[in-house]
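Colleague: Here is my input; please provide its structure:
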Amino acid sequence: MANSPHGGILKDLYIRDEPIQAALQAEAETLPYVTLTERQLCDLELILNGGFSPLEGFLTEAEYTSVVENVRLPDGTLWAIPIYLDIDRAQLDKLGVSVGSRLTLRDPRDDQPLAILTVSDLYQPNRETEAIKVYGANDQAHPAVHYLYHNTRDTFVGGKLQAVNAPQHYDYVAIRRTPSEVRALFKKLNWTRVVAFQTRNPMHRAHRELTVRAARMRHANVLIQPVVGLTKPGDIDHFTRVRVYQAIMPKYPNGMAQLSLLPLAMRMGGPREAVWHAIIRKNFGATHFIVGRDHAGPGKNSQGEDFYGPYEAQDLVLKYKDELDIEVVPFQMLTYLPDTDEYMPVNEVPQGTKTLNISGTELRRRLKTGAPIPEWFSYPEVVKILREANPPRDKQGFTVFLTGLHASGKEAIARALQVALNQEGGRSVSLLLGETIRQELSSELGFTKRERDINVARIGFVASELTRAGAACIAAPIAPYDEARQLVRQQISKAGGFYLVHVATPLEVCIKNDRAGVYQRAINGEIKGFTGIDDAYEAPDNADLVADVTKTSISQIVHEIILLLERDGYIGDR
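Modeller: Have a look, this model is predicted:
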C-alpha cells in the first residue's frame, strides 16, 4: 500500500456537503478580502487539497518559529519550510483585521473566493533568522532570500482555513490531480510501490534512464510530478516543460509511469527543500522519492560558490528517513558512455572509460545557435519542442531604442532603419516615435519627471510585447532619464534583444535643426521643463552605439546598427 499521509491523516479541506459549501460561499462574499500573490496562491492550493498535510492553514508565530528553528511543528511533526500569509499592516488596518477576524482569500486571476481564513495570529518575521536557518545564508543571491526581503509584506497572518472553491486552472486540467486523486489512481492501477520524481526542468534521456533505473531497483512504478508553480527566475516556462514531459512519457516501458503536475512554489532551498518535497510526495501517496545531485539548488552565492554541497540534500533527507516514512532513492549524476550506448552513474564508471555530457549552458547555446543536439542526449521529440520555444536569433524579436534630444535626428534614423529592416525581411517591423506615442497612448500626460517616466514605461511595455512576438521594434523617444531607460532595458531584455542607441547630436545643432521653434520658446520661458534647456538630459553611459549626425551620415548610422544586429544573429547569416 502507498504510504499514509504525513501526520497520519490527509488534510483535504474541500467540503463535499453542498449546503455547507453554499453557506461558506455566501459568507465569503460579505467578508473583507485580500487578493493572493502567485506564491500564496500555490501555497493555498496545496494546503486546501492536502498536499501540505498536516497543515490546515498558514503558520502562526509559534509554528513559524518552531519550523524555522527546529524543522518541526510545535507538536514535533517534521516540517521543513515555513508557509505563511504575508500582508501589509496598513492593508490589514484598513480592512479592520485583528485576531478573531474572518478574511476571504481571493484568486488573483479571476477574483474568485478560494478560502476563508480565521485569523489567530498577527506577527512580524525575523527575516535574517529565516534566511540563515532555512536557506543557509543571509545572502540575497539566493532567490528565496531575495524574495523574503523584497517581496514579502511586513505582517504575517496565521490561522486555519476553510475551503470555498478550488483554484480554476485552464491548462493541462487532465493531469492536474489532488493527493486524493493521485492516491485513487494508484489504487485503480494496483500500484503499491511508487517512485516519485521531482523536476522543474525539461527532461532528457538521462532523466528517463535515471527514473527507469530507480523503478527497477525498487520494483516500483514511476510518478513523474513536475513543478508548475513558481520556480527559479529564468527557468523555462511550464507550458514548454509540460509539452516535453508529455513527449517523453511514451519512452517509458508500457504501464511503468504516470505524469501528474504539482502547483508548488519552489523556494530553491536545497536540503530543507528536499525534506519538504519528500513530505509532499508522501502526501500524494508515493512510497519512494528520488533525491539527486544538488536537489533544488539555486546555483552560486554572492561569492561565486555553490550555496549547497552536491549531496547535502540527500544527507538531510536520509537523516530524517525514519520520520518521513518514505524511502529515499539517492542518485548521483548520470553520464553517457558512447561505446556501449548507455547511461551510468558517474561513481560507477570504470576508470578510463570514454564519457560524454552536455551541460545546461551548452544546451542553451545549441538551442540559441541552432547547433545539433545528439539523440544520445535527448529525444528528437523533446528537441523539437525546445527549439520551438527557443527559436534561433534570426527568428527572435528585438528592440532598437533611440534616445536623444528633440531634433537630434533620432526620428530620421528610426525611419531609415525601418526601411532597412523591411528590406531585410523575415519579421514585421514596428516604429514607435515619441510624438506618435504622445498622441496615441499618452495624450493625458504632461511633462513632469513622473509623467515622462510613465510615457517611457508605456513605450517599453509595447516594445516588449512586440519583441516577445518576434517583431522588430524601433522606438525613438527623448527618454531623458537613465532610471527609466534602465527599466525598459530590463523589461525588453527578458523578451528578446535590446539595443540602446544614444543620438548625441550637440544641443546647439538641435536648436538649429528645430524648424518648429520649440527650443526658442523654451529659451524665452514660454515652455517650462523643456529637456536640454531647463530640464536635464541624462546621457546614457551604457549605450550600445553613440551616434552624432554632425559627424556621421544617417545611412552610416543605420549601417552600424545593422552590423550590431548581424553580429548577434538577429539578421543575416551567422
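Colleague: C-alpha only now, for contacts and for neighbours.
Modeller: OK.
Colleague: Quick check: end-to-end length of stretch 11-26?
Modeller: 23 Å (CA to CA, to the nearest Å).
Colleague: Now the second one, please; I'll put the structures next to each other:
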Amino acid sequence: MVEFNENNFLNMGPLSGRISRLLKEKMTSKQSSNKNLAGLIKPYGGELINLMASDQEAKELKKNSFKTLNCSDRNACDIELLLIGAFSPLNGFMNEKNYNSVVKQNRLESGLLFGLPIVMDTDREDINPGDSVLLNYKDQELAILEIQEKWTPDKVIEAKFCYGTTSLEHPAVRMISMERKKYYLGGSIKGLELPKRVFTCQTPAQVRENLPSGEDVVAFQCRNPIHRAHYELFTRALEANNVSKNGVVLVHPTCGPTQEDDIPGSVRFQTYEKLASEVNNPKIRWSYLPYSMHMAGPREALQHMIIRRNYGCTHFIIGRDMAGCKSSLDGEDFYGPYDAQNFANECCQELEMQTVPSLNLVFTEEEGYVTADYAKEKGLHIKKLSGTQFRKMLRSGEEIPEWFAFKSVVDVLRAA
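Modeller: Now for the predicted structure:
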C-alpha cells in the first residue's frame, strides 16, 4: 500500500487547478521554511527524525513484557543512527519493498536517494509480523521494534547490486552471507536508550547546534587514525572555490565496526581526541559517528553524504578510492579509484550538496606538502611511507617521521 502524502497526491492525475495550486504552494512554503532552519541545510527529506521515547514513555514501555532480540555491534549502530535521525528520512527498519528498491535502484519507494538497506536480521522462527520485540545490546534495552514484515532476502542479489560483486572476498558480502541471519525484519522502532560507548557520539541535532549559521560545512569522513596528509587535506578543503570564506570542516570519523584488520574504534577515538586538543583549530569541528562500515565504494559514498547532510553538512570530501577494498585472495581492487567520486557527483545535485575532490598530496623535501602534479612539474623530491611500512615501524618501535604522522597519534597507537 502506498502511503498517502502530498507528493503522491500531486502525481495521481488531473486535479482541479485550485487544489493543485494550493498543495504546491503549501509544499513550496514548507520547503522554503525548512531550507534555512537555523541557517543550516535542511535534513534529507525535510525533517530530522527523532525516534527516542520521552522518559515517561520509556518508563511505561518498560512495564510491558516483550520477546527479546539480541543485537550485534552492527545492529546497535543502525539502531542508534535510526533513533537520532542520522538515517533521516527513515523512521524504522525498511520494509521489503523499500529494501528491494534501495538494493536495485539506490532509492526508497518515495523516490529519495538512499545508499544501502537498513534492516534488522534474525534466525528466530518465533518472531513474526505483529510482534513487538525488545532490542537488547550488551544488557542494554535500546528500543522496541514493532515488526511489520519478515522475509527471506535474496542475498546474492543484495551483494551484486549493493557491492558490485558476489565474492566472499568482499568484506560486506562476507558480512551479509556469514554474519547476518536468515530473515530480515522491517518495522517502526521507539528508542529507550542509546548504546553506551567509550566515545561520545553527538546526535545530528547536537552537532547542528554548534555549526555556524549560513556558512558552508565540509564533512571529512575517515575510518583510520588521522595523519599529516589527512590534516592537510581537510584544512585545504576550506580553500576550495565552492566553499564559503567562513566555512568550517566537520571531522566526522566512523567509530563502529569496519574491516577485520582495521584499528579498533575505541583506539581510533583516542587518537582523534588527542589530535583535536593538540591542533585547537576553530575552523575544525570534531564529532564521532557510530556507523558500521560496509566498504561499499560508490554506494557507501552516497550513504555517507546523506548522513552528513542530516548532521548539517553542505559539502563532502570524496577521497580517491573512498570506502574501497581489496580482495584478500589476489589483492585486486573491487572498485575503480574514481568510482565513488563519479557516483557522488551524479547524486550531489539531487542531494543539494557539493563534493570537494580529495587532493592528491605528497610530501616533498623542498616544500612540504604539495599536490603530486605540482611536485612532478617542479621536479621536487617526494618522500613516501606506505601503510605497511608504518605499521611495521610502529610495532618495532622505530621513530616515525613527523611529516607522516603526528607524534601524539603515534604515542596513542603504541600505547594501545
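Colleague: quick one: TM-score?
Modeller: Scored by TM-score structural alignment, normalised by the length of the second structure, the superposition of the two chains gives a TM-score of 0.86; 373 aligned residues with a CA RMSD of 1.6 Å.
Colleague: counterpart of Val217 of the second structure in the first structure?
Modeller: Aligned by TM-score structural alignment, Val217 of the second structure pairs with Val194 of the first structure.
Colleague: Any idea how many residues pack against Arg267 of the first structure?
Modeller: 22 (other CA atoms under 10 Å).
Colleague: what's the spacing between the residue nearest the centre of the first structure and Pro250 of the first structure?
Modeller: When CA atoms, centre = their mean is applied to the first structure, the residue found nearest the centroid is Pro233 (4.2 Å). Pro233 of the first structure sits 30 Å away from Pro250 of the first structure, going by CA to CA.
Colleague: which one in the second structure is aligned with Arg567 of the first structure?
Modeller: Aligned partner of Arg567 of the first structure by TM-score structural alignment: none.
Colleague: again, but for Asp306 of the first structure
Modeller: In the second structure, Asp306 of the first structure lines up with Asp333, judged by TM-score structural alignment.
Colleague: List the residues that contact that match.
Modeller: 324-327 (CA atoms under 8 Å, 6 or more residues apart in numbering).
Colleague: out of those, who's nearest Lys283 of the second structure?
Modeller: Gly324 (28.5 Å; CA to CA).
Colleague: So for the residue of the first structure sitting at the aligned position of Leu233 of the second structure, what's the nearest residue that isn't a sequence neighbour?
Modeller: In the first structure, the residue matched to Leu233 of the second structure (TM-score structural alignment) is Leu210. Sequence neighbours aside, Leu334 is the residue nearest to Leu210 of the first structure in space, at 7.3 Å (criterion: CA to CA, 6 or more residues apart in numbering).
Colleague: Check Pro202 of the first structure too.
Modeller: According to CA to CA, 6+ apart, the nearest residue to Pro202 of the first structure is Arg241 (5.2 Å).
Colleague: residue ranges for the strands of the stretch 201-350 of the first structure, please.
Modeller: With DSSP state E, counting those that start in this stretch as the criterion, the stretch 201-350 of the first structure has strands at 221-226, 257-259, 288-291, 327-330, 334-337, 342-345.
Colleague: Turn those strands into CSV, including distance to Arg127 of the first structure and mean neighbour count.
Modeller: Shown next, in CSV, are the strands of the stretch 201-350 of the first structure (distance: least, CA to CA, whole Å; neighbours: other CA atoms under 10 Å):
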stretch, distance to Arg127 of the first structure, mean neighbour count
strand 221-226, 29, 24
strand 257-259, 36, 19
strand 288-291, 28, 26
strand 327-330, 31, 19
strand 334-337, 37, 20
strand 342-345, 39, 18
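Colleague: ok, back up a step: I figured the match of Val217 of the second structure was touching Met217, is that so?
Modeller: No - counting by CA atoms under 8 Å, Val194 of the first structure sits too far from Met217 to count as a contact (11.7 Å).
Colleague: Those two: which is more packed in?
Modeller: When neighbours are counted by other CA under 10 Å, Val194 of the first structure and Met217 differ, and Val194 comes out ahead with 26 against 10.
Colleague: ok, the more buried one to Gly292 of the first structure distance?
Modeller: Distance from Val194 of the first structure to Gly292 of the first structure, by CA to CA: 17 Å.
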